[in-house]
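Visitor: model the following, please.
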Amino acid sequence: MCSGGCAKCLGVTLIPLAVLCTIANILLFFPGGTVQDSNGISTEVWYFGGILGSGVLMVFPALVFLGLKNNDCCGCCGNESCGKRFAMFTSIIFAAVGVVGAGYCFIVSAVALNLGPKCLITNPVNGSKEWNYPFKDGNYLADHDLWRLCESPENLVPWNLTLFSLLLIMSGIQVVLCAIQAINGLLGTICGDCKCCGCCGGDGTV
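Guide: Got it, this is the predicted structure:
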């Protein structure tokens, strides 16, 4: 497959992933599907991993990848393949930006899954109600009986677990796709794009 065509496929895949990550992060602001004040929202949600990292920041690489297929590869310093090669080199930089953004979302999601959600619990010392993190080191993942420690909002644990797991998976896929484009861009920089302008010359000959 041409390096430009491969980049376009990656860009087409990254766009819906970015949208889904943004939606997942927004839903996390409504713990258990309810409206809460800032005290009732986990700190990790405010890091905007899905909105900024895998969302907004991922749009730029995706658009660049989409445009590579139609990029004019001719007319640069008398070398027809120079323009295409420069475009593919630029895509490596944007791929690195995508890896950073998706990697940020991946780390935030992993930390959030390990800590568990912030919820309304009964303080064992004075019996008062407070918003806090009742779980430690992901112990709630294997022991569903611990979920009852979260008294409110209802169904908060599966809500957070599902959404942060989706963010973890989707951001991981984004990292892989951007890494593939980094390799693809390197190959495109060295060899050019298919036979559009040739791999060794600007006259279409190989």
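
Visitor: C-alpha only now, for contacts and for neighbours.
Guide: Will do.

Visitor: the helices in the chain, which residues?
Guide: Defined through DSSP state H, the helices belonging to the chain, from first to last, are 3-27, 57-68, 82-115, 156-191.

Visitor: and the second one with helix 156-191, angle?
Guide: Counting by axes from the mean of the first three to the mean of the last three C-alpha atoms, to 10 degrees, helix 57-68 lies at 30 degrees to helix 156-191.

Visitor: would TSV of the helices of the chain with distance to residue 134 and mean neighbour count be doable?
Guide: As requested, the helices of the chain are arranged in TSV below (distance: least, C-alpha to C-alpha, whole Å; neighbours: other C-alpha atoms under 10 Å):
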stretch	distance to residue 134	mean neighbour count
helix 3-27	21	21
helix 57-68	33	23
helix 82-115	9	22
helix 156-191	11	21
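
Visitor: how about those, which one is nearest residue 121?
Guide: Each of the helices of the chain has some distance to residue 121 by C-alpha to C-alpha; the shortest is helix 156-191, at 12.2 Å.

Visitor: and the gap between the residue nearest to residue 64 when sequence neighbours are not counted and residue 71?
Guide: Ranked by C-alpha to C-alpha, 6 or more residues apart in numbering and with sequence neighbours excluded, the top spatial neighbour of residue 64 is residue 91, at 6.6 Å. For residue 91, the distance to residue 71 (C-alpha to C-alpha, to the nearest Å) stands at 12 Å.

Visitor: can you list residues touching both of these two?
Guide: When C-alpha atoms under 8 Å, 6 or more residues apart in numbering defines a contact, no residue borders residue 91 and residue 71 alike.

Visitor: between the helices of the chain, which one is closest to residue 130.
Guide: That would be helix 156-191 among the helices of the chain, by C-alpha to C-alpha, at 15.3 Å.

Visitor: which residues touch residue 35?
Guide: Contacts for residue 35 (C-alpha under 8 Å, 6+ apart) come out as residue 29.

Visitor: ok, it to residue 43 distance?
Guide: For residue 35, the distance to residue 43 - C-alpha to C-alpha - is 16 Å.

Visitor: residue 196 now?
Guide: The value you get for residue 196 to residue 43, if C-alpha to C-alpha is used, is 51 Å.

Visitor: and if you look at residue 144?
Guide: 22 Å.

Visitor: also residue 57?
Guide: Distance from residue 57 to residue 43, by C-alpha to C-alpha: 21 Å.

Visitor: before we go on, could you also do this sequence so I can check it against the first one:
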Amino acid sequence: MCTGKCSRFVGLALLPLAFIAIIVNLLLIFPNGETKWTNNITMQVWLMAGIGGAGLFMLCPSCNAIRAGGKGCCGEGCCGNRCRMLRSLISSIFGGLGSFYCVAVSGTALSNGPLCALTNQTGNAAQWGYHFKAMEDSYLFNKTSWDICVQPPNIVLWHIVLFSMLLGLGAIEFVLCAVQIINGLLGVMCGDCRKKENNNA
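Guide: Okay, here's the model as predicted:
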């Protein structure tokens, strides 16, 4: 595959992933789809790993990769698209950092568990905290332990599903950015093979 075609593929793949990550992070701000719990959400949600790291931060490498898949900066031939490939390479490095940030924050959130309230002796919800951090076994695969959190409703499942999505999105974006770094480096050194293809046609 030519470096230009590969760049365009990576850019077009990163673009929807970035928008999905933003939507997922926005959903985390409203546990159970309700606005009344926004004062009681985990710290990792406020770190905006999906909106920033895997979302807005990813738009620049995506757009640069798509542009690198077009004609060279001086038209067809000339610098052989090296200028755009160089910009794509540099922005992909920052994109990789953003996606790594998303993976790190999401992994920490899954490890710590959600911020939730237990039921006290009077039957009222109280004792807000990260109650799963103190457990010896992981809560992720122990569904019976999820019942200790009563507020927000279904917060454990909400937390696990959405942060798992962010973790996966961040990991995919990191791999794509790594591919584009290598592809961009080849594009800077060797140019775009599509010129040769056009000449042979």
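
Visitor: still on that earlier bit, residue 196 and residue 43 of the first structure: who's more crowded?
Guide: Set side by side, residue 196 of the first structure and residue 43 show unequal neighbour counts under other C-alpha atoms under 10 Å, the larger going to residue 196 at 18 against 13.

Visitor: how about that one: what's its closest non-neighbour residue?
Guide: The nearest residue in space to residue 196 of the first structure (C-alpha to C-alpha, 6+ apart) is residue 204, at 6.9 Å.

Visitor: tell me how many other residues surround the residue mapped onto residue 133 of the first structure from the second structure.
Guide: Superposed on the second structure with TM-score structural alignment, residue 133 of the first structure falls opposite residue 130. Residue crowding around residue 130 of the second structure was assessed by other C-alpha under 10 Å; the count is 15.

Visitor: close enough to count as contact, residue 130 of the second structure and residue 115?
Guide: Yes. Taking C-alpha atoms under 8 Å as the definition, residue 130 of the second structure is a contact partner of residue 115 at 5.0 Å.

Visitor: re earlier: so which of the helices of the first structure comes closest to residue 48 of the first structure?
Guide: Among the helices of the first structure, helix 3-27 comes nearest to residue 48 of the first structure, with 6.8 Å by C-alpha to C-alpha.

Visitor: how far away is residue 90 of the second structure from residue 183 of the second structure?
Guide: Applying C-alpha to C-alpha, one obtains 12 Å for the distance of residue 90 of the second structure from residue 183 of the second structure.

Visitor: next: residue 41 of the second structure.
Guide: In terms of C-alpha to C-alpha, residue 41 of the second structure sits 40 Å off from residue 183 of the second structure.

Visitor: again with residue 173 of the second structure
Guide: Here residue 173 of the second structure is placed at a distance of 15 Å from residue 183 of the second structure (C-alpha to C-alpha).

Visitor: same question, residue 2 of the second structure
Guide: Counting by C-alpha to C-alpha, the gap between residue 2 of the second structure and residue 183 of the second structure amounts to 9 Å.

Visitor: repeat that for residue 199 of the second structure.
Guide: In this structure, residue 199 of the second structure and residue 183 of the second structure are 22 Å apart, going by C-alpha to C-alpha.

Visitor: pull the contacting residues for the residue nearest to residue 196 of the first structure.
Guide: Residues in contact with residue 204 of the first structure (C-alpha under 8 Å, 6+ apart) are 195, 196, 197, 198.

Visitor: narrow the residues you listed to just the buried residues.
Guide: Buried residues within these, defined by neighbour count using 16 or more other C-alpha atoms under 10 Å: 196, 197, 198.

Visitor: of the residues you listed, which is the nearest to residue 113 of the first structure?
Guide: Using C-alpha to C-alpha, residue 196 is the member of those that sits closest to residue 113 of the first structure, with 47.4 Å.

Visitor: just confirm residue 158 of the second structure contacts residue 31, I think it does.
Guide: Yes. With contacts defined as C-alpha under 8 Å, residue 158 of the second structure counts as touching residue 31 at a distance of 6.9 Å.

Visitor: can I get the helices of the first structure in CSV including distance to residue 47 of the first structure?
Guide: CSV is the format used below for those (distance: least, C-alpha to C-alpha, whole Å):
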stretch, distance to residue 47 of the first structure
helix 3-27, 10
helix 57-68, 14
helix 82-115, 7
helix 156-191, 13
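
Visitor: out of those helices, which gets nearest to residue 50 of the first structure?
Guide: Shortest separation from residue 50 of the first structure across the helices of the first structure is recorded for helix 3-27, at 4.8 Å, computed as C-alpha to C-alpha.

Visitor: how many neighbouring residues does residue 143 of the second structure have?
Guide: Taking other C-alpha under 10 Å as the criterion, the count of residues near residue 143 of the second structure is 10.

Visitor: kindly report the same for residue 137 of the first structure.
Guide: 11.

Visitor: identify the residue nearest it in space, chain neighbours excluded?
Guide: residue 114 (5.4 Å).

Visitor: what's the counterpart of the one you found in the second structure?
Guide: Residue 114 of the first structure maps onto residue 111 in the second structure, with residues paired by TM-score structural alignment.

Visitor: could you measure that match against residue 56 of the second structure, distance?
Guide: When distances are taken as C-alpha to C-alpha, residue 111 of the second structure and residue 56 of the second structure turn out to be 25 Å apart.

Visitor: over to residue 181 of the second structure?
Guide: According to C-alpha to C-alpha, residue 181 of the second structure and residue 56 of the second structure sit 19 Å apart.

Visitor: what's near enough to touch the residue nearest to residue 165 of the second structure when sequence neighbours are not counted?
Guide: For residue 165 of the second structure, ignoring the flanking residues on the chain, the nearest one in space by C-alpha to C-alpha, 6+ apart is residue 24 at 7.6 Å. With contact set as C-alpha under 8 Å, 6+ apart, residue 24 of the second structure has these partners: 50, 162, 165, 166.
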